[in-house]
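**Q** Predicted coordinates and the sequence they were generated for:
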Amino acid sequence: MTDPKPARQAFNIVAVVQAGRLQYEALLLAASLRATNPNFAGKLYLAEPQQGGAWPKSVAVTDATVRAMLLELGAEFLPFEAVHFGQSYPHGNKIEALAALPDQPFLFLDTDTLITGDFDTVEFDFTTPAASMRREGSWPAQELYGPDLAATWRALYDRFGLAFDGTIDPTQPENYWQRFMYFNAGWFFHASPKAFGARFLDYALAIRDDRPEALICQEIYPWLDQIALPLVIHSFGGGRPGAALAGLDGAVTCHYRTLPLLYARENDRVVEVLEHVAGRKDLRRILRDHEPARLMIYQNRGRKVRALFDRDDLPRREQAIRFVLKREGLWLR
């Protein structure tokens, strides 16, 4: 008789919610989590920036029906104050929200994420953080007369007293962007949101306000969070995700970005989960107020998008997919 497998460590999920597009994405996130992980042991926190500080105008979810549905789906609103970024850099919400979380293992997800499988199949080690590798070479740019990519990244690691050479992927060509540790900030995790968030904030502010000379010609917006993230992960002993985390950006989570992109490039399981949860009568009544959901899901334009692309032979760059969608009048954000 074999011993039973030990229970997976419980953790919380956090996403940032605001009025508008994010509130509808949060509904799909919460509904898909409930549908695929009915016994999820943690909490789903929806971090909501409060008016004041770096958000002079309220961005709270004021639609009572939406708030009630999110609560019914098991989400818990988590108010936080944005002091350093806010309206000037909304991506910074994911950095500042971490301080408001209970100091327990967490997984951050962008709201434009669907849960499509069982989290028990993901072998998290929350002491060794990682982040999403579903990204393109968006940063840094190779300046004509400036430092090469290696020198740019090395300057950042040196700035924070971190060892750079061990982060290199030697299987990639010299000065090619994938040789350097670069993540999409659509998901990341750690054992302590307090410690991780404090360091994330310190590094992001230092890059913004006192960048190394090698970065003088580099544009840091909107990529500031993704510039700081690999440094933070490396500082806590983490790195690129291995096979144990394959379910993230795989069979368990899908960071779809926009509904037209979902229909264009994601597998049948993702579409199945999306249309299943969006088909709930109580959700359909709300989601029909969101134009991308109304057109893509309920008016079946998503199926037209799907017919335009071969999922086994997609364009290498997202920009090419967007071009086709815009040409066909099927691009929505």
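**A** Yep, it's here.
**Q** Only C-alpha atoms from now on, for both contacts and neighbour counts.
**A** Noted.
**Q** Please identify which helix or strand holds the most centrally placed residue in the chain.
**A** When C-alpha atoms, centre = their mean is applied to the chain, the residue found nearest the centroid is Gly186 (1.4 Å). In the assignment (DSSP states H and E), Gly186 maps to strand 184-190.
**Q** how far does that strand sit from the chain's center?
**A** On the basis of C-alpha atoms, centre = their mean, to the nearest Å, strand 184-190 is displaced by 6 Å from the centre of the chain it belongs to.
**Q** For the stretch 201-333 of the chain, which segments count as helices?
**A** Assigned by DSSP state H, counting those that start in this stretch, the stretch 201-333 of the chain shows helices spanning 224-235, 259-265, 268-278, 281-287, 291-293, 301-307, 318-327.
**Q** So which bits of the longest one are buried?
**A** Across helix 224-235, burial judged by 16 or more other C-alpha atoms under 10 Å covers Leu224, Asp225, Gln226, Ile227, Ala228, Leu229, Pro230, Leu231, Val232, Ile233, His234, Ser235.
**Q** what about versus this one:
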Amino acid sequence: MKKGDLSFVFVIEGPRLQTQSLLLADSLRRHHPLAEIIAYCPAGCDFPPEIAAVLQACAVSCRPLAVPQGLWAAPYPHGNKILALAQPRETRFSMFLDTDMAAIAPIDPDDLPGAMQVSVVPEGIASWGKDLARWEVAHRFFDLPMPSERIHLLRGRKRAFLPYFNAGMVAIREEDRVQGLGFGALWRNTASAFDFGAKVGGKRPWLDQITLPLTMRRFGFAHKIVDERNNCSISNDRRLDGLNPAILHYHRSGFLRNWPDYGDLISAMLDRLPQHRAALSNWLTQGGYLGDPQPEPDAAEGEDHG
């Protein structure tokens, strides 16, 4: 890929995501030297100096992200990913990534979407609407028939299920427009309408993943299911041998520490700015990436749930 082809998009808000952004920004830049890397910042772009230094060294563009009042029926920090994807960009493609990820290898350009496609990876389990009754309500709300298509989820029995995707990685073509809006804006509008109007339970924290396939169906986008290497989720007791990720979705620092090349990821980031090594090591220690492993608190609603 050449310069101007691809933007990587993620969100930084609060100390936890600031620490995660260190590994994501450094690893993306090493594997994608010509890509745009954009961090959207709902709380503004005033970071501690050592965090700012890493982002600058990785040529990350940090952009404020306004969260409009009245967009959600109740606070929904997960929605910041949708707002980030809805922002205007100059590249041909944009790939949103959850911040708790790291690039292990370059992505394959063939995994980027074609015309009126969205590149996605199936979810691991049916985390919402297991019995399909909720999905029937969701589709009726938008006057959509229930889909006949089934995909295979990625964990456990690999159940055949409705199209349902992990929203930790979503890739779009910026030139695709419906009613003058790109996919991110259409997803934002769909999620907001669903949040206020659909009479169905359990929307949080799954509102993003519920409305991702609904947006595609409403506006004529096809899902392009790409290999799990683009959003390779590791957690709990998943076996790591045989995995060959381009993008590792590690969820928590404790899970990342089990990754065979974990030490190389940490060292590469610290070696980028030796003058800030002590301060950055302190951030990584507080986040559980260095030092004695410590139990991590349960994820708050604003953190990843994929």
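**A** Received it, and whenever you're ready, just let me know what you need. The model shown is predicted, which means the values in this text are computed figures rather than measured ones.
**Q** quick one: TM-score?
**A** Once the chains are laid over each other, their TM-score by TM-score structural alignment, normalised by the length of structure 2 reads 0.76; 272 aligned residues with a C-alpha RMSD of 3.2 Å.
**Q** rewinding a little: and which of the buried residues of helix 224-235 of structure 1 is nearest Thr167 of structure 1?
**A** Thr167 of structure 1 lies nearest to His234 out of the buried residues of helix 224-235 of structure 1, by C-alpha to C-alpha, at 7.9 Å.
**Q** quick one: the counterpart of Val121 of structure 2 in structure 1 from Ala191 of structure 1, how far?
**A** Under the alignment (TM-score structural alignment), Val121 of structure 2 pairs with Ser132 of structure 1. Computed as C-alpha to C-alpha, to the nearest Å, the Ser132 of structure 1 to Ala191 of structure 1 distance reads 17 Å.
**Q** Confirm Tyr90 of structure 2 sits in a helix?
**A** That one is not Tyr; residue 90 of structure 2 is Glu. No: per DSSP: H, G, I helix; E, B strand; the rest coil, Glu90 of structure 2 lies outside any helix segment and is coil.
**Q** OK, contacts around it?
**A** By C-alpha atoms under 8 Å, 6 or more residues apart in numbering, Glu90 of structure 2 lies in contact with Gly4.
**Q** Please report how far it lies from Ile38 of structure 2.
**A** Glu90 of structure 2 sits 11 Å away from Ile38 of structure 2, going by C-alpha to C-alpha.
**Q** Next: Lys158 of structure 2.
**A** Taken as C-alpha to C-alpha, the span from Lys158 of structure 2 to Ile38 of structure 2 is 34 Å.
**Q** coming back round to it: who are the packing partners of the strand holding Gly186 of structure 1?
**A** Using 3 or more C-alpha pairs under 8 Å, 6 or more residues apart in numbering; DSSP states H and E, the elements in contact with strand 184-190 of structure 1 are strand 106-109, strand 131-132, helix 224-235.
**Q** Of all those, which one is nearest Asp118 of structure 1?
**A** Nearest of those to Asp118 of structure 1, taken as C-alpha to C-alpha: strand 106-109 at 14.4 Å.
**Q** Mean deviation, the closest one versus structure 2?
**A** On superposition with structure 2, the mean distance recorded for strand 106-109 of structure 1 (mean C-alpha distance after the TM-score superposition for structure 1) is 0.3 Å.
**Q** re earlier: among Lys158 and Ile38 of structure 2, which residue is more densely surrounded?
**A** Taking neighbours as other C-alpha atoms under 10 Å, Lys158 of structure 2 and Ile38 compare with Ile38 leading, 22 against 14.
**Q** which residue in structure 1 lines up with the more buried one?
**A** Using TM-score structural alignment, the equivalent of Ile38 of structure 2 in structure 1 is Tyr45.
**Q** which ones are touching Ala198 of structure 1?
**A** Neighbouring residues of Ala198 of structure 1 by C-alpha under 8 Å, 6+ apart: Ala99.
**Q** Which residue in structure 2 aligns with it?
**A** Taking TM-score structural alignment, Ala198 of structure 1 has Ala185 as its aligned residue in structure 2.
**Q** secondary structure class for its match?
**A** helix.
**Q** Now do the lengthiest helix in structure 2: distance to the chain's middle.
**A** What stands out as the longest helix in structure 2, according to DSSP state H, is helix 14-31. Remark: helix 14-31 of structure 2 is offset 13 Å from the chain centroid, using C-alpha atoms, centre = their mean.
**Q** which residues are contacting it?
**A** The contact list for helix 14-31 of structure 2, computed with C-alpha under 8 Å, 6+ apart, reads 11-12, 35, 37, 43, 51, 54-55, 58-60, 99-106, 265-266, 268-269, 283-284, 287.
**Q** just checking, which of those residues belong to strands?
**A** Using DSSP state E, Val11, Ile37, Val60, Met101, Ala102, Ala103 are the members of the contacts of helix 14-31 of structure 2 that sit in strands.
**Q** mind putting those residues in TSV, distance to Glu296 of structure 2 and neighbour count included?
**A** Supplementary listing: those in TSV, determined by distance: C-alpha to C-alpha, whole Å; neighbours: other C-alpha atoms under 10 Å:
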residue	distance to Glu296 of structure 2	neighbour count
Val11	21	27
Ile37	28	24
Val60	28	21
Met101	17	27
Ala102	19	27
Ala103	23	24
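**Q** ok, of those residues, which one's closest to Leu83 of structure 2?
**A** Closest approach between those and Leu83 of structure 2, by C-alpha to C-alpha: Val11, at 9.7 Å.
**Q** What's the match for that closest one in structure 1?
**A** When structure 1 is aligned by TM-score structural alignment, Val11 of structure 2 is paired with Val16.
**Q** From Asn93 of structure 1, how far out is that match?
**A** 7 Å.
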